[in-house]
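K.L.:
below are the sequence and a predicted model; questions follow.
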Amino acid sequence: MLMDQMEPPVAKLTLLLAALFGATGVALGALAAHGLKAKLAQNLLEAFKTGVHYQQVHALALLGIGLLALHVGQSRALSVSASMMVVGIVFFSGSLYWLALGGPRWLGPVTPLGGTLLIGAWIALAVAVLKIP
């Protein structure tokens, strides 16, 4: 499908969020390496770094989803994948950041919920790919 035939706002938003998650992931990684290393217990620093890693990996995945949408056209499965990935990043990585920095323990169950959403996002992406003619 041609670029002008798809819904640009959805692809553009996905690409914008990928860029923002990528940029903030680098900033948070630098914070972990330089600002938090001496301030957090090793297990909390590792949790924070895990959040950064997952955020960066999924920022790249969002970039791929946005580019795929531009190439083949927007689909419901791509929209679902992008949405689940965004919420999954916020829940998974965000809860790890907050917990590592002393946030309330009730956030603990949010992390696996975010992970489940990330898994669902990858499955939705697979469905989208299978529907490409």
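P.N.:
Yes, it's here. Residues are numbered from 1 along each chain as shown.

K.L.:
only C-alpha atoms from now on, for both contacts and neighbour counts.
P.N.:
Fine.

K.L.:
following the longest helix along the chain, which helix or strand comes up?
P.N.:
Longest helix in the chain, counting residues (DSSP state H): helix 42-72. Next along the chain after helix 42-72, taking DSSP states H and E as the criterion, comes helix 76-100.

K.L.:
now the longest helix of the chain and helix 76-100, what's the angle there?
P.N.:
With axes from the mean of the first three to the mean of the last three Cα atoms, to 10 degrees defining the directions, helix 42-72 sits at 160 degrees from helix 76-100.

K.L.:
against that first model, consider the following:
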Amino acid sequence: MILNNKIKIFLAVASFMMALAISLGAFGAHGLKSILDEYMLKIYHTGVEYHFYNTFGLFIATFLYALKSNSKKIYIAIWLIIIGMCIFSFSLYLLAVLSMPILGAITPIGGSLLIIAWIMITYEILRP
């Protein structure tokens, strides 16, 4: 399989996001454990957990795009995954670290983008 530039970029982004998820997870487990209370640490951990899940999903979506590189829906869905993952996880990271409840209001926007992305991919997989 020959990878075009878009696919290479998406794979590079997914690889970077995985490294970032590991780093932020380790930071939360070791660096924030003594600073945050249990509730805020759980919020932070939720951000890390979804960061990991959606990074794996980003790899999968990119490989699907490599198989169907003419699919605009998968291309758009990949961008929605990237944007949604950043909004969802980073709003939780910042909410926990900065203790700013207002940031929790934007978390569902990221979650909604992720749901839309995965529904688009489902549609594209099932489309004849």
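P.N.:
Arrived safely. What you see is a predicted model, and the numbers here were worked out from it, not measured in a lab.

K.L.:
picking up where we left off before, what stretch of structure 2 does the longest helix of structure 1 fall on?
P.N.:
Aligning helix 42-72 of structure 1 against structure 2 (TM-score structural alignment) gives residues 38-68.

K.L.:
so who does the residue nearest to the spatial centre of structure 2 touch?
P.N.:
Nearest residue to the geometric centre of structure 2 (Cα atoms, centre = their mean): M85, 2.9 Å. Each residue near M85 of structure 2 by Cα atoms under 8 Å, 6 or more residues apart in numbering is listed here: Y50, H51, N54, G110, G111, L114.

K.L.:
how about L94 of structure 2, what's its partner in structure 1?
P.N.:
With TM-score structural alignment as the criterion, L94 of structure 2 pairs with W98.

K.L.:
how near is the counterpart of A124 of structure 1 in structure 2 to L80 of structure 2?
P.N.:
Alignment note: A124 of structure 1 maps to M120 in structure 2; criterion TM-score structural alignment. M120 of structure 2 is 10 Å from L80 of structure 2, where distance means Cα to Cα, to the nearest Å.

K.L.:
looking at those two, which is more packed in?
P.N.:
L80 (22 against 18; other Cα atoms under 10 Å).

K.L.:
pretty sure the more buried one sits against L113.
P.N.:
Yes - counting by Cα atoms under 8 Å, L80 of structure 2 touches L113, with 5.7 Å between them.

K.L.:
OK, contacts around the residue nearest to I102 of structure 2 when sequence neighbours are not counted?
P.N.:
Closest residue to I102 of structure 2 apart from its sequence neighbours, by Cα to Cα, 6 or more residues apart in numbering: L95 at 7.9 Å. Contact partners of L95 of structure 2, counting by Cα under 8 Å, 6+ apart, are I43, Y44, P101, I102, L103, G104.

K.L.:
let's verify the fourth one: helix, strand, or coil?
P.N.:
Which is I102 of structure 2. helix (DSSP: H, G, I helix; E, B strand; the rest coil).

K.L.:
that one: neighbour count?
P.N.:
10.

K.L.:
distance check, it against A77 of structure 2.
P.N.:
Distance from I102 of structure 2 to A77 of structure 2, by Cα to Cα: 27 Å.

K.L.:
show me what counts as buried in the longest helix of structure 1.
P.N.:
44-56, 58-70, 72 (16 or more other Cα atoms under 10 Å).

K.L.:
with structure 2 superposed, average distance for it?
P.N.:
Here helix 42-72 of structure 1, set against structure 2 after superposition, deviates by a mean of 0.7 Å using mean Cα distance after the TM-score superposition for structure 1.
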